[in-house]
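[1] predicted coordinates and the sequence they were generated for:
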Amino acid sequence: MSAAITADRRVTLHRRVRLIVAFTITYNILEGIIAVAAGAAASSAALIGFGLDSFIEVLSAVAVAWQFTRKNPERWEKPTVRAIGIAFFALAVYVTVDAIIALAGVEPVEHSPLGIGIAVASLVVMPALAWFQFRTGRELGSKSVQADAKQLLLCIYLSGTVLIGLLLNSLFGWTWADSIAALIIAALAMREGIEAWRGDIESPFELLQNDDGDQEFEAEEVS
């Protein structure tokens, strides 16, 4: 990866960002509707949190899409990244409260085959999309695009956590597993929110990158 990109390449990357966020918005609206509906039917705090995260991912993608409709997208980096951070914080607070209520035994958690299905689908779709978006943001030197990719990465963590919680409940009747999964989701969301607010966007794919690539990216940021 070169330290600088041409004007034509930048235009291409901007177009790619818009396509990525358009797909992200469409997919996550559908995912969010299904997950929240399934979570409400099953009284699953983890599944509802997963669905709400989908809607926050939509807001995050909309923020990035808006940024890249501006004449000078780089100018809007900081407010866009901070907006993504606020979305993470909101998710963490809601899911924590919902999980504590569930742990208190207010409502039993039911089985949710639909929730299991949407979690599995997310585990298939999101890794490739997050990798593609982070690579694009890295080449552009855009922290907001990379932060949005970390939203997708969080969705992968959430999908696995929710799936484990739902399976433990379905197979063994461990209703508490759902609330524990939800609290893990909240902790991950809070951590990502703090990083986004600080503008400290580390690569979620560090194992796929070498030291030379990291040094080149740092040189690009400085230039």
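    Received it, and whenever you're ready, just let me know what you need. The structure presented is a predicted model; accordingly, all values stated were derived computationally and were not measured.
[2] okay, CA-based contacts and neighbour counts for the rest of this
    Noted.
[3] now the helix or strand harbouring Ile164: buried residues?
    If you go by DSSP states H and E, Ile164 is part of helix 143-172. The neighbour-count check on helix 143-172 (16 or more other Cα atoms under 10 Å) flags 143-170 as buried.
[4] kindly report the same for stretch 113-133.
    Judged by neighbour count using 16+ other Cα under 10 Å, the buried positions of stretch 113-133 are 115-116, 118-120, 122-123, 126-127, 129-133.
[5] element containing Leu59?
    Here Leu59, judged by DSSP H and E, is contained in helix 45-67.
[6] and the helix holding Ile164, what does it pack onto?
    helix 45-67, helix 77-103, helix 113-140, helix 176-198 (3 or more Cα pairs under 8 Å, 6 or more residues apart in numbering; DSSP states H and E).
[7] check it against this one:
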Amino acid sequence: MITSEQKLYTRAYQLSLFTIVYNIFEGVVSMFFGYHDGTLALFGFGIDSFIEVMSGIGIAVMIVRIRRNAGNVKSKFETTALRITGVSFYLLSAGLLAGIISDLVTRHKPQTTIWGIIISSVSILTMIWLTYAKKSIGKKLHSEPIIADANCTRICVYMSVVLLASSLIYALTRFAYADLLGVAGLIYFSVSEGKEAFEKIEGKECSCGKCRNEHPA
């Protein structure tokens, strides 16, 4: 007989799978229109979505591990996924910084940021829902790792807000550096997520900058 706890873990796993699929779709669309319209912020947002896919796969494996035995240590796959995620976020940050310099030198301007407005608006609504859905399940299960994952989903909301703001500013004012300001915001959050991935490898459960030891002495 399936218990209430098993149903909650199944729901948590389903949410992690949804996160993976959604980010793949978001990444493809964002990179396509980011490249087509010449907006670095949207293109970088798309790359971030694919990094989130790797992070999401690691979370899915974590949920399976916790479901089977909450006392188990992180699997080798989880640790590898976190390390790849952390490095990828740092590489993304470096690439976006190079992009800012290049656009400043060439005085490049996006053709339009309308797709940035549309994609970021959808992302904000989706990620807010995911944040609260994950947190609700985490609290019911008294699972700090799942609650931490829910809190970190909020970072995706912040990144979407940054993209929306920069896209709106450019669309309304044609301010030349609006897109680059959005990229700067993405760099800040990418560095934060990269740092957190490595903190998790060290045996800590993080809530977007606030970490605690997973196994206190």
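    Yep, it's here. Everything numeric in this text was worked out from a predicted model, so none of it was measured.
[8] follow-up on the earlier one: which of the helices and strands packed on helix 143-172 of structure 1 sits most buried?
    Mean neighbours per residue, mean count of other Cα atoms under 10 Å, is largest over these for helix 45-67, with a mean of 26.
[9] show me what that one is packed against.
    By 3+ Cα pairs under 8 Å, 6+ apart, helix 45-67 of structure 1 packs against helix 7-42, helix 77-103, helix 143-172, helix 176-198.
[10] residue closest to the middle of structure 1?
    Central residue check for structure 1 by Cα atoms, centre = their mean: the C-alpha nearest the mean position is that of Gln151, 2.0 Å away.
[11] now that one: closest residue in space, sequence neighbours ignored.
    Glu57 (6.1 Å; Cα to Cα, 6 or more residues apart in numbering).
[12] what's the counterpart of that neighbour in structure 2?
    Glu57 of structure 1 maps onto Glu52 of structure 2 when the alignment is built from TM-score structural alignment.
[13] if I look at Ser207 of structure 2, how far off is Ala165 of structure 2?
    Relative to Ala165 of structure 2, Ser207 of structure 2 is positioned 25 Å away (Cα to Cα, to the nearest Å).
[14] next: Val105 of structure 2.
    For Val105 of structure 2, the distance to Ala165 of structure 2 - Cα to Cα - is 23 Å.
[15] just Gly185 of structure 2 next, same as before
    10 Å.
[16] hmm, Arg70 and Arg18 of structure 1 touching each other?
    No. With contact defined as Cα atoms under 8 Å, Arg18 of structure 1 does not count as touching Arg70 (11.9 Å).
[17] which ones are touching Ala182 of structure 1?
    Shown in contact with Ala182 of structure 1 (Cα atoms under 8 Å, 6 or more residues apart in numbering): Ala45, Ala46, Leu47, Gly49, Val95, Thr96, Ala99, Val162.
[18] so the match of Glu57 of structure 1 makes contact with Asn23?
    Yes. Using Cα under 8 Å, Glu52 of structure 2 makes contact with Asn23 at a distance of 6.8 Å.
[19] just tell me the aligned range of stretch 162-172 of structure 2 in structure 1.
    Using TM-score structural alignment, stretch 162-172 of structure 2 lines up with residues 161-171 of structure 1.
[20] trace Tyr22 of structure 2 over to structure 1, please.
    Using TM-score structural alignment, Tyr22 of structure 2 sits opposite Tyr27 in structure 1.
[21] how many residues are close by its match?
    16 (other Cα atoms under 10 Å).
[22] out of the helices and strands packed on helix 45-67 of structure 1, flag the one nearest Asp211 of structure 1.
    Nearest of the helices and strands packed on helix 45-67 of structure 1 to Asp211 of structure 1, taken as Cα to Cα: helix 143-172 at 18.4 Å.
[23] tell me the angle the closest one makes with helix 77-103.
    Using axes from the mean of the first three to the mean of the last three Cα atoms, to 10 degrees, the direction of helix 143-172 of structure 1 lies 10 degrees away from that of helix 77-103.
[24] tell me the angle helix 143-172 of structure 1 makes with helix 113-140.
    Orientation of helix 143-172 of structure 1 against helix 113-140 (the same axes, to 10 degrees) gives an angle of 160 degrees.
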